[in-house]
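Chemist: give me the fold of what follows.
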Amino acid sequence: MMAHTTFSYYTGYTYNPVFLETHGRNPLSYFFYNGSVIVQTFVIVSSFLLSYNLLLHVDKNPKKVLGLSMLPRSLMHRLSRIVPLYLFVLGLASTWWSHANDGALWTPLVEAEVARCRHKFWTQALFINNLYEPNTLCLIQTWFLAVDMQLYIVAAVLTLLLGRWPRLALKLFGAMFLASVAGIFAISYKWSLFSILYSMTPEVIRMQLTNQDSFNYLYTAPWGSLPASLMGLFLAFLHYDLEKRGFKANEHRWLVIAYRLSVPSMFLWVFAGLLFQQFTSPEAKAIFTALDRPVFVVLVSTALFGFCNKIDELWWKFLSWRGFMILGRMSLSVLLFHWSYNLSIMGGRLIAAQASVLEIGGDWMAVIFLTYVTAVPATLLVEYPLQRTLQAVFG
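Modeler: Down below sits the predicted model:
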């Protein structure tokens, strides 16, 4: 929400555009320019939970054997979780949203987005909006749902095929992870598709990354997030196998050290863009593009492994706070609604915006408040009951 609030300021009129053009020199701004790599955390967790839960499900039901016959049920479980609320928000974005306000920027920002959502409604509903007419963006953040669904299918198939041989699966997932990194390097170098860090100029952001091949064919493409999905599978099989063998992570000092270094290293890796941005040769840019997400994925997975094995009791207790469970349960609603508020605030302005840390921060706080106020009834009245109904019908 913070990144998209800043993003929205580039799309409107400001009294002081020089602020937006020069604030990228501030090192803290790299969390805006290069912080989008954090999204890979959700891909890891999605694949990890899918795979680990399938393995546990078979353990609790000895008569069941992992196989592709379980794929339809696994997909229906995922679809029932996402589709009801997703279609509800798409419906609002394609219809009533355009009538919520008016103003000089309302037509080029909000009504133009509504028109794109009407045009691409069916592609959004089928989770192929990142592949079909990628330059036509409806609710820009929903690229993640498409990628997540596409990789969910891949992760489910791999788990169901390899679940009976966890040791073999670990070797294959490791090999596929390295192959996917090499593939991203080849794609990047061959077709000059580089990390989004190299595309984040004021002019490109103002046009909402339209006609940016790196954004369309790498950043929002499923192969760009494939390493994260494979690492999630690797972590699930590893944790499952070690858990059955009674492995105690606390007894291995090197694991404890790696875990404690993982979280600060995530932030340091985001800042690594400061260094790599200085190298502009195609080879250097392709190397950073190939390593950017995978390195972050490895660091996140190390931290997640530590959390799962309770290496640090303090962090375990903190992250197990029930308040996080409530906020996490509304994560889909928050993901789907916040961009509409970002554009509505900017599109409804009657005067040019004053770009500053305080102004952007104020809008960010407003978006957080409005999003969560909306997320509560959306979760309780739309998402949760429809999800339970569909899961009861389809088992």
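
Chemist: every contact and neighbour count from this point should use C-alpha atoms.
Modeler: Will do.

Chemist: buried sites along stretch 252-259?
Modeler: Of the residues in stretch 252-259, 255-256, 259 count as buried by neighbour count, 16 or more other Cα atoms under 10 Å.

Chemist: need these in a markdown table (columns: distance to L105 and secondary structure).
Modeler: Shown next, in a markdown table, are the buried residues of stretch 252-259 (distance: Cα to Cα, whole Å; DSSP: H, G, I helix; E, B strand; the rest coil):
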| residue | distance to L105 | secondary structure |
| --- | --- | --- |
| L255 | 53 | helix |
| V256 | 53 | helix |
| Y259 | 48 | helix |
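
Chemist: which one is E113 nearest to, not counting chain neighbours?
Modeler: Residue nearest to E113 in three dimensions, not counting chain neighbours: C138, with 6.0 Å by Cα to Cα, 6 or more residues apart in numbering.

Chemist: and this one, so I can compare the two:
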Amino acid sequence: MAVLIHEKRVLVLDASTKIPSGIFTGNIVDLGMFDECLSVSEIVEETVIRGRHCMYSFKVRNLPASITFSICLPSSCDAQDVKFIYEKVKNNSIDKNGAENWKIDAFDATCSSVDREISVGTIITMLWFQTWGSLYVFLAAFAVDTFFLISGFLMTYLVLKEMSNGKKFNIFLYYIHRYIRLTPVVGMLLLITIFILPHLGSGPIWEKSLKNILSGTCEQKWWTLLVYVQNYVRTDIECLGHTWYLAADMHFYWISPIILIPLMKKPKLGLAILGSLVIASLISVGTMVAVNGYISTLYSNSAPVSVIKDSFRFFYTVSHTRASSWLIGIYLGYIIHSNPAKLSKTSVFYGWLGAIGCFIFCIMGQRVCLEESYKYNLTFETTFAMFSRPMWAIGVAWVVFASIYGYGGYVTEIMSLPIFLPLSRISFCIYIVHATLQIAKVNTTRTADYFSEFQMSDWSRFDFLHVLSEFFEKHFADQERNPLEARIFRQVSLWCRKGIPQGINKPVSMTLDRRPNKIDEREGCQSLVAWHIVALSKNDATVLACHLRLDIRV
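Modeler: Below you'll find the predicted structure:
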């Protein structure tokens, strides 16, 4: 530092963190000035002296979360030098008297690469989590249960339909088709994350994110994603963490024949197996929460960060705790396949009343956990964990059932708006790439941001997400490029030229029943076939419909 001329020394000091105001109200992250630090470059005695931006974090016992600050050092320094400076300061300046409540429990440091540009994080005050305005963010966790429900529903209905039409169930093709349907997209995202993404970003916390949640961890864990065991194996490190859903869905797919085959051949046995698995899933959830003290939601105001992390890792993402929604989807598919009798107006009323009650239970339970005054209650957490997800699934199942059989009214009309059709075409690949893009954006920030609710809806990413998702969809998830799917498409074309086979029923597509004057025979044929194809994933039917340029109304 001493060899730097005065102007450069000032830049080094100016780029480093000074103690910010508002630490006790959540302003506990300061990134310094990354670009200013890297702009330091001076030749002294034929040696190039450059600035290097380092971040250090420490946990103060009296504060709820770690404090993260920055320091600008010469490029010859590294994270070990930062830790050495910390030890010197700690040993020489802390007054032992009365310092126990302010003891530092953990210290960590990372330094940016000298040869690249740099990035930023966002200061999010925990106080916002306690407001009603944050509720929609945490309710998004129930969207996963919606996907599980739809996955189980589509899989069951379409397989039972094929089997009832005399087609033999080929378990080998059943598994292979699913694996080929999902894996190319996951494999390509892994390649981009490991080999390309490290060269696209930079910033104060970029190197740390690469090491801990992106390319660094994926180099160790990539194989678990390709065999879909990432939510059970090497859970101590995170690689494309959002893909735990694909692993869980694949696990459900593996065990589905033990339910589907009995449902077709011996329905009572199949329903007994299904009910037993639902009960087992509920007991598993309750036991894990009661024994380990996990939280029932993604976030709880009463839980320390360590408990929130453990709950996500060992409880939220594992397959056996998420099975209830998928199993309810199987039951819904069986009911739809069985063509139930027409319901009375009273039954429909109570059906909607029950669905609304299920949604209110889930929404208010989540809100309770966000209250500032809430204290961890084992009975409440266990009860809410056991019943919130299946109740949400039951509510969504009623919406699907009511929409198919004409009991949905305005709800069905809104959900059938054509505006949703283009989004359905890229929904799967948006899910695949969105988290990586969000993580990269956050970790390439250069200066601290002041949090606002407006920033929670950042539309600047949408166009790029759309382009990237279209690329993945067309080249790695496009069903027309899959040989198995190509055979199905040829059959579709044949049916639509020669007319609808007698074995296909109409109740699945309510479009034909409610708008007979607006749809010709060819369009009706395509709509029916789109719902009878064995696509077997949460969005395969909608993707197929979009490739056929259909307007499916369910």
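
Chemist: ok so, going back, what's the neighbour count on the residue nearest to E113 of the first structure?
Modeler: C138 of the first structure: 24 surrounding residues under other Cα atoms under 10 Å.

Chemist: F153 of the second structure versus W352 of the second structure, what's the distance?
Modeler: 19 Å (Cα to Cα, to the nearest Å).

Chemist: go through the buried residues of stretch 252-259 of the first structure and name the one nearest R25 of the first structure.
Modeler: Y259 (31.6 Å; Cα to Cα).

Chemist: quick one: contacts for the closest one?
Modeler: Residues in contact with Y259 of the first structure (Cα atoms under 8 Å, 6 or more residues apart in numbering) are 302-303, 305-306, 311.

Chemist: so what's the residue count around L271 of the second structure?
Modeler: With other Cα under 10 Å as criterion, L271 of the second structure counts 18.

Chemist: leaving out the residues flanking it, which one is nearest to it?
Modeler: Counting by Cα to Cα, 6+ apart, the residue nearest L271 of the second structure is L263, at 6.6 Å.

Chemist: how many neighbours does the aligned partner of that neighbour in the first structure have?
Modeler: Under the alignment (TM-score structural alignment), L263 of the second structure pairs with L162 of the first structure. Residues within reach of L162 of the first structure, counting by other Cα under 10 Å, total 18.

Chemist: what's the closest of the buried residues of stretch 252-259 of the first structure to T11 of the first structure?
Modeler: The shortest approach to T11 of the first structure among those belongs to Y259, at 40.2 Å (Cα to Cα).

Chemist: for F307 of the first structure, see how far away that closest one is.
Modeler: To F307 of the first structure, Y259 of the first structure is 9 Å away according to Cα to Cα.

Chemist: of the buried residues of stretch 252-259 of the first structure, which is the nearest to L28 of the first structure?
Modeler: L28 of the first structure has its nearest neighbour among those in Y259, at 24.7 Å by Cα to Cα.

Chemist: what about the closest one, distance to L90 of the first structure?
Modeler: In terms of Cα to Cα, Y259 of the first structure sits 40 Å off from L90 of the first structure.

Chemist: just I140 of the first structure next, same as before
Modeler: From I140 of the first structure to L90 of the first structure the distance is 12 Å (Cα to Cα).

Chemist: contacting residues for the residue mapped onto V300 of the first structure from the second structure?
Modeler: Here V300 of the first structure is matched to V396 in the second structure, going by TM-score structural alignment. The contact partners of V396 of the second structure, taken as Cα under 8 Å, 6+ apart, are 146, 149, 355.

Chemist: can you check A156 of the first structure too?
Modeler: A156 of the first structure neighbours (Cα under 8 Å, 6+ apart): 50-51, 71, 74.

Chemist: among these, which lie within helices?
Modeler: Using DSSP state H, 50-51, 71, 74 are the members of the contacts of A156 of the first structure that sit in helices.

Chemist: in the helix or strand encompassing the residue nearest to L271 of the second structure, what counts as buried?
Modeler: Per DSSP states H and E, L263 of the second structure falls inside helix 257-265. Buried residues in helix 257-265 of the second structure, counted by 16+ other Cα under 10 Å: 257, 259-264.
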